[in-house]
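Colleague: okay, sequence plus prediction incoming.
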Amino acid sequence: MIEKRPLWPRIKPHLLVFDGALSLIIFLILSLAIVTLYSAGIDFPGRVEDQLRNILVAFVVMWIAANIPPQMLMRFAVPIYSFGIALLIAVAVFGMVKKGARRWINLGIVIQPSEIMKIAMPLMLAWFFQKREGMVRWTEFAVAGILLAIPVALIARQPDLGTALLVLAAGFYVIFLAGLSWKILVGLVVTVAASLPVLWTVLHDYQRQRVMMLIDPSSDPLGKGFHIIQSTIAVGSGGLFGKGWLKGTQAHLEFIPERTTDFIFAVYSEEFGLAGNLLLLFLYLLLIGRGLVIAANAPTFFTRLLAGAITMIFFTYAFVNMGMVSGILPVVGVPLPFMSYGGTALVTLGLGAGILMSIQRHRKLVQS
């Protein structure tokens, strides 16, 4: 007769899957987020409750991802990428149009397929380079570039330049970490710089206006430059220690646009000042540092590339959002990771964090 093991020892390995350091860092950022969101969304009843539900969903997704072995992620790489491309094509053909953009599709529930590609793209390229480990030549980089260009072009066409740039960055990080030559990289930079006049002509009018407002927002202070001017005023008015929680005038007098989502950093800066910003930056540095440690210790080429790319995605989110709010980058729809209100981005970030935890957890299981 076979003796069954007690229930707890059997389910324990599947429940206690979170990486302690990474979980603590994310929890601290989310705590700051809820405090700030309460102030920023005080005129939006139910916003905090909705975000708490979003956080719960993100943690469930994180837990599921942390339980999936990296080997299984490799098997799913091509199907997930192919499914994402198919959805992007479907969006281009018969997607839903909102505010002049065709970004969504109704599959019983309304989804934005471009969000899938933020994880599917590095997953696919990490799989691609894993299959060619030790024999990566310029032809492999060319194929990887094509695999990256297809979803980026489809997303930019929607138009959604912000998400297209994030997907481009996610894929580029994998290609760079796979061993892209500095000579090729310099050549790409020179080519992009030389093609800027052509790229300028293909941008939509509103995208060109965003770039012009970055250069001189005062040229249209009550129109296109309003967002940048008001957010930079909020960031600067916080001073050293901020105006205090719930005392941000720019936010509560409704000068800051999208203050619970893309511009929540302006609300945070005004109320908590430079000291609060340094704390938040320190937490993001810890988040990125922990991710890079996981990437450095990953056991396979695939997991190293995937962990490194996901970690750099976190960096890109934070850098672009803070740069946008501070007036050093054009305004694009990029949320501040784990701070901005919204379910889709939070679930995507939770999925990325869960994959990092899976890589770290299964490395330990292999070693033991």
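Modeller: Alright, I've got the coordinates.
Colleague: please count neighbours and contacts with C-alpha atoms only from this point.
Modeller: Noted.
Colleague: can you give me the helices for the stretch 151-300 of the chain?
Modeller: With helices called from DSSP state H, counting those that start in this stretch, the stretch 151-300 of the chain shows them at 161-177, 182-194, 196-202, 205-215, 226-237, 249-252, 264-297.
Colleague: let's have the ones you listed in CSV, adding distance to A309.
Modeller: Shown next, in CSV, are the helices of the stretch 151-300 of the chain (distance: least, CA to CA, whole Å):
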stretch, distance to A309
helix 161-177, 5
helix 182-194, 17
helix 196-202, 26
helix 205-215, 27
helix 226-237, 30
helix 249-252, 34
helix 264-297, 9
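Colleague: just send those helices back as CSV, with distance to K243 and mean neighbour count too.
Modeller: Formatted as CSV, the helices of the stretch 151-300 of the chain follow (distance: least, CA to CA, whole Å; neighbours: other CA atoms under 10 Å):
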stretch, distance to K243, mean neighbour count
helix 161-177, 31, 22
helix 182-194, 42, 11
helix 196-202, 41, 11
helix 205-215, 27, 16
helix 226-237, 8, 22
helix 249-252, 9, 20
helix 264-297, 5, 21
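Colleague: the structure to be compared is supplied as follows:
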Amino acid sequence: MAFDKRAWLDRLKKMFVGFDRPLALTVFLLLCVGIVTLYSASIDVPGRVEDQLRNILLTFVLMWVLATIPPQTLMRFAVPLYTFGIAMLVAVALFGVTKKGAKRWINVGVVVQPSEILKIATPLMLAWYYQRRESSMRWYDFIVGFVILLVPVGMIAKQPDLGTAVLVFAAGLFVIYFAGLSFKLIVPVLIAAVIGIGLVATFQEKICQPQVQWPLMHDYQKHRICTLLDPTSDPLGKGFHTIQAVIAIGSGGPLGKGWLKGTQAHLDFIPEKHTDFIFAVFSEEFGLAGELVLLTLYTALIARGLYIAANGSTLFGRLLAGSLTMAFFTYAFVNVGMVSGILPVVGVPLPFMSYGGTALTTLGIAVGLIMSVGRQKRLMKS
């Protein structure tokens, strides 16, 4: 039987009909930049790049699978996935594995971190809820939304895992805001936050004393904030991360020192250089020019995601795609701010750059869900 090239190409196109090409291309370019940087950051650790390449392959498979699932089908998983995630957090609190003073993991044959599930399950659940309430939205629906959001955020923060709690809170808050929460209600909170930050900065010498206890915060969290305000107060401890990262970023200059030529990274001054602080490695080797290229790619990623969200055919799709897209912004903003010394060190990876299978898988799932929303719109037009 003769080989029908046109029929084969048509079948191949149908397989990838869910892929949004601009979004997929942007993610691919970010992953390429990430692999190049990871190679330099992990040159003394054989196998790490190969592991990340396997993670990337799995990520694209998940993106492809989820991009082909209609949003109406995704809605059916909202309540079960959210309930399962909360149940797993309860199991962590009761039977969790403790590492370095934090109880974030549970052993189910393999050690897993259930809080990662809530990065997807929480905005999915909130988008489902507001889709159900679309025709009869009332003021109390936003209170219900905050309850749905604060349950997992509070449980994750108690582990303690402030970085993940911030990411889950941000993703859920964007759903509530896009659902119609008035910006006038957010402004007072922002003003209070600015005043609080100003007071902490003004009275840091008094309130950062060891004997002073901060309400609702662990000592290590207080120490992180105080060290952020003055890294030199603990230059060989908590301040070491920030000081060395800022040195690496500044020493990169306009064009950087060149690939594989970063001294801060290769002399092991930068801690966690393959994960949370990979931006410092990239900045030292590629300089301001590289940073601008990287930020342009993140801007393109966010812009494309918001475009897909704005054109979603249902409220569920618009809320889900919009919140997940803004979650990428939160990831990038918090990580770059943390490494640059303007935000506390909270353990947030740089999207598609940092090494790690769990975080990369979560990001790939988010991109697949956004593509699913875009695919539904294209199918309705065709």
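Modeller: Looks like it came in fine. Given the structure is predicted, the values throughout are model-derived calculations rather than measurements.
Colleague: who wins for proximity to I64 of structure 1 among the helices of the stretch 151-300 of structure 1?
Modeller: Shortest distance between I64 of structure 1 and the helices of the stretch 151-300 of structure 1, using CA to CA, is found for helix 264-297: 18.4 Å.
Colleague: out of the helices of the stretch 151-300 of structure 1, which is closest to K12 of structure 1?
Modeller: Closest approach to K12 of structure 1 among the helices of the stretch 151-300 of structure 1 is made by helix 264-297 (22.3 Å; CA to CA).
Colleague: which residue numbers in structure 2 go with the helix or strand just after that closest one?
Modeller: Next in sequence after helix 264-297 of structure 1, counting helices and strands by DSSP states H and E, comes helix 301-326. Under TM-score structural alignment, helix 301-326 of structure 1 corresponds to residues 315-340 of structure 2.
Colleague: please identify the buried residues of that stretch?
Modeller: For stretch 315-340 of structure 2, burial by neighbour count (16 or more other CA atoms under 10 Å) applies to 315-332, 334-336, 338-340.
Colleague: and the counterpart of S23 of structure 1 in structure 2, what element?
Modeller: Correspondence of S23 of structure 1 to structure 2, assessed by TM-score structural alignment: A24. In this assignment (DSSP H and E), A24 of structure 2 forms part of helix 21-41.
Colleague: got the angle between that helix and helix 278-310?
Modeller: Helix 21-41 of structure 2 and helix 278-310 are oriented at 170 degrees to each other (axes from the mean of the first three to the mean of the last three CA atoms, to 10 degrees).
Colleague: before we move on, back to that, what's the average distance of the match of helix 301-326 of structure 1 to structure 1?
Modeller: Mean deviation of stretch 315-340 of structure 2 relative to structure 1 after superposition (mean CA distance after the TM-score superposition for structure 1): 0.4 Å.
Colleague: for stretch 13-23 of structure 2, measure first residue to last.
Modeller: 17 Å (CA to CA, to the nearest Å).
Colleague: whoops, I mixed them up, stretch 271-285 of structure 2
Modeller: Stretch 271-285 of structure 2 has an end-to-end distance of 16 Å (CA to CA).
Colleague: do the same with stretch 60-79 of structure 2
Modeller: End-to-end distance (CA to CA), stretch 60-79 of structure 2: 25 Å.
Colleague: flag every buried residue along it.
Modeller: Within stretch 60-79 of structure 2, the residues that qualify as buried are 60-71, 74-75, 78-79, counting by 16+ other CA under 10 Å.
Colleague: and stretch 108-127 of structure 2, by the same measure?
Modeller: For stretch 108-127 of structure 2, the neighbour count (16+ other CA under 10 Å) marks 112-127 as buried.
Colleague: in helices, which of those fall?
Modeller: 115-127 (DSSP state H).
Colleague: adding distance to P344 of structure 2, write those residues out as TSV.
Modeller: TSV is the format used below for those (distance: CA to CA, whole Å):
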residue	distance to P344 of structure 2
S115	20
E116	21
I117	24
L118	23
K119	21
I120	24
A121	26
T122	24
P123	25
L124	28
M125	29
L126	28
A127	30
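Colleague: S233 of structure 2: which of the residues you listed is nearest?
Modeller: Proximity of those to S233 of structure 2 (CA to CA) peaks at S115, which lies at 32.6 Å.
Colleague: didn't the closest one look like it was pressed against L89?
Modeller: Yes: counting by CA atoms under 8 Å, S115 of structure 2 does reach L89; the two are 6.9 Å apart.
Colleague: so what sits against both of those two?
Modeller: Contact criterion CA atoms under 8 Å, 6 or more residues apart in numbering; residues bridging S115 of structure 2 and L89 by contacting each: I156.
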